[in-house]
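Asker: following is a predicted model, sequence given first.
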Amino acid sequence: MKRFYSVGLISCLVFVLASCSDSSDPKQPEPQQVAEKATPKQQETKPTCQLNMGWDPWAPYQYLTPENEVKGLEIELVSAMAKEAGCELKFVQKSWMNLLNGIRNGSIDLLGGASKTSARERFARFSDEYRNESFILYVRRGEADKFKGESLKDLLASGFKLGVTEDYIYGDEVSMLQDDPATAEKFVSVPTTEVNYYNLIQNRIDGFLEDPFVAAYTIRRKGLGDEIEAHPIRVHSGNVALMFSKKSVNEDTVIAFNEALTRLMENGEYKRILDKYSF
């Protein structure tokens, strides 16, 4: 009897263990199912590239808000291109010269608003040109018609005093007039662009040259809409592109940005951003 009891007891234990094992089997695939569901979501949010974009303050193209956020026309344009190209941007603030050195050594991946030169092509790749840089003549409100139809050279020859900002590159036309003894003395140079607005209102100059987006931002911020207006004269200084470091960015990334720019122009997002910073 004892032997029969032992065998029966062992049989019962084996049956119980087998039953417990069977009841747990359906739960085993669940971790795998959860992982499979999470994978597509992770792939959607992960950027294909991460880039350090250098910037230096120049409102409204690039500036820091009171909330410590980097904003501006240039920032919005490049961010839109990066998003369309599947890239994530990290903003790094330095002086322009230090940013150029960063492009050379690869610590900075890209810069916006850069002019393409043979010297820079030795260490940088360039995107397609995406923005036209020009300067407009601004005069006191009500005086635009007074100088209507005249060229910048004719204005200066007639005694027109023109305000310019030191170290700005206004293009070949202005450079030639600044080098010409007959017109050079008509230029009034100031260290910062905002001095031109003050000099114009105080009748110290007859007009000044300014980037239209910078002028729109400054006039709006200072409430000078009733005192200053744009003149039809526009001076083209060149087109700008994105500049990528050859040390850290490959050609495929540049192509992706070019394709992104094309799509933004086609879907209207490019124009929407530009219009946001215009009058």
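Answerer: Cool, the structure landed.
Asker: going by C-alpha atoms from here, please, whenever you check contacts or count neighbours.
Answerer: Noted.
Asker: what about the strands in the stretch 151-279 of the chain?
Answerer: Across the stretch 151-279 of the chain, reading from the start of the chain, the strands by DSSP state E, counting those that start in this stretch fall at 162-165, 187-190, 207-210, 228-245.
Asker: below is an additional structure, to be compared with the one above:
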Amino acid sequence: MSLFKYVPVLLLLFLALPAKSALQVNSPLPCHKTIKVGYNDWPPYAWQDPQGEAQGLDVDLMRAFAVYLGCEINFINVPAKRSHQMLKAGQLDVLMGATMTDERQAYAHFSSYYRDEELRLFVLDEQKDQINIDKWEDIFTKKLRLLVPSSGWYGADYQESQYRLEQEHLLVLSPDSDKSVQMLTYGRGDMIVGDTMAMPYIASQHQHIKLVPLKLVLDQNHIHLMLSKASMTPSQLEQFNQAIKALMDNGEITRVINKWQQMSLAKQSNMSRLNSPLKTLYVSP
């Protein structure tokens, strides 16, 4: 009699097992596949080294998120505009270092922010006493030519007055930040717009010159991961948010950011000790 007493209980346990197993197989885990992470050359946040490996602040953080989640990731170097098209089509799963906009939210999930960004105007060190602006309108009243990389977000003031800058011949577009710095040294613009860490880093590392930021702050934004709506689910987004929170709480994100800030400051300090005149470093084409 005791055997029959427990048969219904055993039968219920047996019937429950397949359902639990199916739930595990179908659960939207963040790493059911290798995650394709797009990036473009934007030091010190991301760039491709001579060996073809991704390097940079955002790259280090993305690797840390992947380790926390147990993810396999594949970094793919692509131009900025193309990377967004690939994310929209699901050919890339994640983009790093993104500012949230309404347009981008149409095709991407945005993670919790993991760092901040500040945009400012920069001039060559030797011109810091000649060029000063207190407000955006001073660009027009003083007829200052503004060098702007063609892809990116540069604040509401720039967005709203881009057409006016073009009409008054004060806007000089460039393919990227590196080329913008080169053009600044050639005298093709008076100022350059960019991220407060990236622009001085690019100038010192790639062009061996020192840039000085003007006091006007153009914009301040939280920076996020973008996950493709075509290839990544809201559940996967939540997993990445958990990783960001965990690494924020344990200090790993702060440690990585501080490391790259110190490296950037060190490179700029080295530039301030260079005594070679600018004309010996550059020859106009």
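Answerer: That came through fine. Being a predicted model, the structure only gives us computed values, none of them experimental.
Asker: tm score of chain vs chain?
Answerer: Remark: TM-score between the superposed chains equals 0.68 [TM-score structural alignment, normalised by the length of the first structure]; 231 aligned residues with a C-alpha RMSD of 3.1 Å.
Asker: hey, which of the strands of the stretch 151-279 of the first structure is tucked in deepest?
Answerer: Of these, the one with the most neighbours on average (mean count of other C-alpha atoms under 10 Å) is strand 207-210, at a mean of 26.
Asker: which other residues reach it?
Answerer: Contacts to strand 207-210 of the first structure, defined as C-alpha atoms under 8 Å, 6 or more residues apart in numbering, come from residues 135-140, 160-164, 193, 196-197, 200.
Asker: which one of these has the most neighbours?
Answerer: The member of the contacts of strand 207-210 of the first structure surrounded by the most neighbours (other C-alpha atoms under 10 Å) is residue 138, with 28 neighbours in all.
Asker: spatially nearest residue to that one (excluding sequence neighbours)?
Answerer: The shortest distance from residue 138 of the first structure to any residue that is not its chain neighbour, by C-alpha to C-alpha, 6 or more residues apart in numbering, is 4.5 Å, and that residue is residue 230.
Asker: OK, contacts around that neighbour?
Answerer: In this structure, residue 230 of the first structure makes contact with 136, 137, 138, 139, 144, judged by C-alpha under 8 Å, 6+ apart.
Asker: map it onto the second structure.
Answerer: Aligning on TM-score structural alignment places residue 230 of the first structure opposite residue 213 in the second structure.
Asker: with distance to residue 88 of the first structure added, can I get the strands of the stretch 151-279 of the first structure in CSV?
Answerer: Supplementary listing: the strands of the stretch 151-279 of the first structure in CSV, determined by distance: least, C-alpha to C-alpha, whole Å:
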stretch, distance to residue 88 of the first structure
strand 162-165, 35
strand 187-190, 39
strand 207-210, 32
strand 228-245, 15
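Asker: ok, average deviation of stretch 234-245 of the first structure from the second structure?
Answerer: On superposition with the second structure, the average gap between stretch 234-245 of the first structure and its aligned counterparts reaches 2.7 Å (mean C-alpha distance after the TM-score superposition for the first structure).
Asker: quick one: that stretch to chain centroid distance?
Answerer: 13 Å (C-alpha atoms, centre = their mean, to the nearest Å).
Asker: again with stretch 120-127 of the second structure
Answerer: Taking the mean of its C-alpha atoms, stretch 120-127 of the second structure sits 23 Å from the chain's own mean (C-alpha atoms, centre = their mean).
Asker: list of residues touching that stretch?
Answerer: Where contact means C-alpha under 8 Å, 6+ apart, the residues beyond stretch 120-127 of the second structure that reach it are 131, 184-185, 190-196, 209-219.
Asker: about what we covered before: report the two of the contacts of strand 207-210 of the first structure separated the most.
Answerer: For these, the maximum inter-member distance is 18.6 Å, found between 160 and 193 (C-alpha to C-alpha).
Asker: so the spatially most central residue of the second structure: helix, strand or coil?
Answerer: Nearest to the mean C-alpha position of the second structure, by C-alpha atoms, centre = their mean, lies residue 97 at 2.1 Å. Taken by DSSP: H, G, I helix; E, B strand; the rest coil, the conformation at residue 97 of the second structure corresponds to strand.
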